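Enquirer: dropping a prediction and its sequence here:
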Amino acid sequence: MNNNMGARVSDSVVQFLEGWAWYRALPAELRSLTLETAVEQHAEPGDYIAREGMPSTHWYGLLKGYLQMYVVGSDGSETTLYCLREGEWGGDGSLLKKEMRRYDLRALTAVHICCIPIQTFDTLRHASIPFNHYLTEIMNARMGAFVTMLVASRLLKPEVRVARGLLMVAKDRHEGLQALAVSQHELSLICGLSRQRVNVALGKFKRLGLVSIEPNKGMLFVDVQRLRVYVLTEGQAGFESS
């Protein structure tokens, strides 16, 4: 994993920060503090960004790629807690609780990250109401995702779990076909299913017209709107007869 520790962040990180309403609402001195203390990181698939049991030191803003928050059981099996997508922030819960990290954070794809150190994070939290409002919004959304995953793992059939996994990495407000640079192996980690079982589900989705696959490029194209309907109806609504 590469970083630019001590160096000025790139223009892309500056633009990323300026795209957030909470950042634009900061007084000039706090915007300067955020830029001056931010650390820019690039990582390749499989690289660890943070490890379980280590101190929580940064808040992570994802400019590019996917990050997997997961835990490993005593038998070596992995359980994905959340998949952080491009344009999202993560790691705030551990910073707020001032605890050792309870999960591993790993790059699923090549990633570009803006890392805000805990000292700056705490300064913003104590000084900015818009920043606190944003933290509340993202933690509420993540809690909803955790509940959804818990229900899926206990009650739903594998195909619906795979469909939910696809929606987890898709952009919320995107309609129609959307390209997802996620491999079947990565999707299996997100869903908590075997790669073979995920492959069976994707084959079914392909027959139903919910996804198309480009094997040579490792790219999945999903019909986000129809996939949402599939999840909401747990595979019914006429899909089974297609």
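Expert: Great, that's in hand. Numbers count the residues shown, from 1 in each chain.

Enquirer: only C-alpha atoms for contact and neighbour calcs from this point on.
Expert: Noted.

Enquirer: how distant is the longest helix seen in the chain from the center of its chain?
Expert: Using DSSP state H to define each element, the chain has its longest helix at helix 129-155. Centre-to-centre, helix 129-155 and its host chain are 12 Å apart (C-alpha atoms, centre = their mean, to the nearest Å).

Enquirer: and stretch 153-163, by the same measure?
Expert: On C-alpha atoms, centre = their mean, the centre of stretch 153-163 falls 19 Å from that of its chain.

Enquirer: what about the residue nearest to residue 3 when sequence neighbours are not counted, how many neighbours?
Expert: Leaving aside its sequence neighbours, residue 3 sits nearest to residue 41 (C-alpha to C-alpha, 6 or more residues apart in numbering; 4.2 Å). Counted with other C-alpha atoms under 10 Å, the neighbours of residue 41 add up to 19.

Enquirer: elements contacting the strand or helix carrying residue 41?
Expert: In this assignment (DSSP states H and E), residue 41 forms part of strand 39-43. Helices and strands touching strand 39-43, by 3 or more C-alpha pairs under 8 Å, 6 or more residues apart in numbering; DSSP states H and E, are strand 2-3, strand 111-117.

Enquirer: out of those, which one sits most buried?
Expert: By mean neighbour count, with neighbours taken as mean count of other C-alpha atoms under 10 Å, strand 111-117 ranks first of the helices and strands packed on strand 39-43 at a mean of 22.

Enquirer: I'd like to know which elements it is packed against.
Expert: helix 28-37, strand 39-43, strand 58-64.

Enquirer: got another one to weigh against that:
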Amino acid sequence: MAAEIARRIPLLRAAPEKAVEEFDQYAVIQRIPAGQMVALEGDACQNFFTVLRGDLRVYKIGENGREVTLYHVREHESCILTIFCILSHNQFPAFAVAETDLEIALIQAPIFRSWVERFDVWRNHTFETLSQRLSDILRMLDQIAFQRVDVRVANYLLGAVGEHSSRIRITHEHLASELGTSRVVVSRILKDFEREGLVELRRGTILIKDREGLLKKVNRISVW
């Protein structure tokens, strides 16, 4: 089973034979249903993992109970906070939940630490993951600090909707957590969009009615 999974992981295709053999030997496949918590703040990081299928959301919760999404971990990606947790022997500093049904390849923490020491492929993966996530978080902070919330909502909707679809299944509360704002603010903005004919709001669903109108909001220069 692990040998089949190894062939599905791009970074292992050009890896040394020894690295692939050890992955085949130690990898454990785990399936996690949508909605299940994968990690809690303060947990010990006992396993490294790579997502084989699905979407994992990593987020923080403020003192007021508001959630802020840090990033998502999707197919062929790893969680940089988990990696740092393992390498530094620290506790996990956030929460992680399965947004969809997940399939992951688990590696025990001591084994992963030895791989980072011995194999360039895993060291490079660590640095590439760090670079990607740092860019994601800096982009998020830039948007929170300098973009109007209505622009951020419009940008998110355009990014979430499929090229051949107009339907986004998401609650106002979830959208607020993705953008680091409050549900009340998001609901007000979506109501404004609906009045402008840009979207249609249904229970747990947003229908995109005017992509060009949303794009105009994104492209305008807007700072608080």
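Expert: Yep, that arrived. Everything numeric in this text was worked out from a predicted model, so none of it was measured.

Enquirer: which bit of structure 2 covers the longest helix of structure 1?
Expert: Matched against structure 2 by TM-score structural alignment, helix 129-155 of structure 1 falls on residues 120-146.

Enquirer: for the residue most central in space within structure 1, what are its contacts?
Expert: In structure 1, the centroid-proximal residue (C-alpha atoms, centre = their mean) is residue 84; its distance is 1.1 Å. Counting by C-alpha atoms under 8 Å, 6 or more residues apart in numbering, residue 84 of structure 1 makes contact with 62, 66, 67, 68, 69, 90, 169.

Enquirer: what do we get in structure 2 for it?
Expert: In structure 2, residue 84 of structure 1 lands on residue 73 (TM-score structural alignment).

Enquirer: now the strands for structure 1?
Expert: Counting by DSSP state E, one finds strands in structure 1 at the ranges 2-3, 39-43, 48-50, 58-64, 67-72, 78-84, 89-90, 104-107, 111-117, 177-180, 211-214, 219-223.

Enquirer: okay, buried residues for stretch 51-62 of structure 2 please.
Expert: 51, 52, 53, 54, 55, 56, 57, 58, 59, 60 (16 or more other C-alpha atoms under 10 Å).

Enquirer: whoops, stretch 147-167 of structure 2 was the one
Expert: Neighbour-count burial for stretch 147-167 of structure 2 [16+ other C-alpha under 10 Å]: 147-158, 161, 166-167.

Enquirer: also stretch 108-127 of structure 2?
Expert: Buried residues in stretch 108-127 of structure 2 (16+ other C-alpha under 10 Å): 108, 109, 112, 113, 115, 116, 121, 122, 125, 126.

Enquirer: repeat that for stretch 127-142 of structure 2.
Expert: Buried-residue list, stretch 127-142 of structure 2, by 16+ other C-alpha under 10 Å: 129, 130, 133, 140.

Enquirer: over to stretch 49-65 of structure 1?
Expert: Quick answer for stretch 49-65 of structure 1 (16+ other C-alpha under 10 Å): 49-52, 56-65.

Enquirer: so which bit of structure 2 is that stretch matched to?
Expert: With TM-score structural alignment as the criterion, stretch 49-65 of structure 1 aligns to 38-54.

Enquirer: how about residue 162 of structure 1: what's its closest non-neighbour residue?
Expert: residue 191 (5.9 Å).

Enquirer: quick one on the thing from earlier: closest to residue 188 of structure 2 among the buried residues of stretch 147-167 of structure 2?
Expert: For the buried residues of stretch 147-167 of structure 2, the closest approach to residue 188 of structure 2 (C-alpha to C-alpha) belongs to residue 150, at 9.5 Å.

Enquirer: any idea how far the nearest residue in space to residue 113 of structure 2 that is not next to it in sequence lies from residue 27 of structure 2?
Expert: Distances taken as C-alpha to C-alpha, 6+ apart put residue 87 closest to residue 113 of structure 2, at 6.4 Å, once the chain neighbours are dropped. Distance, residue 87 of structure 2 to residue 27 of structure 2, using C-alpha to C-alpha, to the nearest Å: 18 Å.

Enquirer: between these two, who's got more neighbours?
Expert: Counted by other C-alpha under 10 Å, residue 87 of structure 2 and residue 27 do not tie: residue 27 has more neighbours, with 22 against 16.

Enquirer: corresponding residue for that one in structure 1?
Expert: Checking TM-score structural alignment: residue 27 of structure 2 goes with residue 38.

Enquirer: quick one, what contacts its match?
Expert: 9, 114, 115, 116, 117.

Enquirer: sorry, back to before: could you redo the helices and strands packed on strand 39-43 of structure 1 as a markdown table and give each row distance to residue 20 of structure 1?
Expert: Converted to a markdown table, those look like this (distance: least, C-alpha to C-alpha, whole Å):
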| stretch | distance to residue 20 of structure 1 |
| --- | --- |
| strand 2-3 | 23 |
| strand 111-117 | 13 |
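
Enquirer: looking at the ones you listed, which is nearest to residue 24 of structure 1?
Expert: Across those, closest to residue 24 of structure 1 is strand 111-117 (C-alpha to C-alpha), at 15.9 Å.

Enquirer: check the offset of the closest one from the chain's centre.
Expert: That offset, for strand 111-117 of structure 1, works out to 13 Å (C-alpha atoms, centre = their mean).

Enquirer: go on, stretch 93-105 of structure 2?
Expert: 9 Å.

Enquirer: distance of residue 77 of structure 2 from residue 47 of structure 2?
Expert: 15 Å.

Enquirer: what does stretch 51-62 of structure 2 contact?
Expert: Contacts of stretch 51-62 of structure 2 (C-alpha under 8 Å, 6+ apart): 8-9, 67-78, 94-105.

Enquirer: repeat that with 7 Å
Expert: 67-78, 94-105 (C-alpha atoms under 7 Å, 6 or more residues apart in numbering).

Enquirer: what about that stretch, start to end distance?
Expert: 27 Å.

Enquirer: centre of the chain to that stretch, how far?
Expert: The answer for stretch 51-62 of structure 2 is 5 Å, by C-alpha atoms, centre = their mean.

Enquirer: again with stretch 213-232 of structure 1
Expert: 17 Å.

Enquirer: for that stretch, measure first residue to last.
Expert: Stretch 213-232 of structure 1 has an end-to-end distance of 23 Å (criterion: C-alpha to C-alpha).
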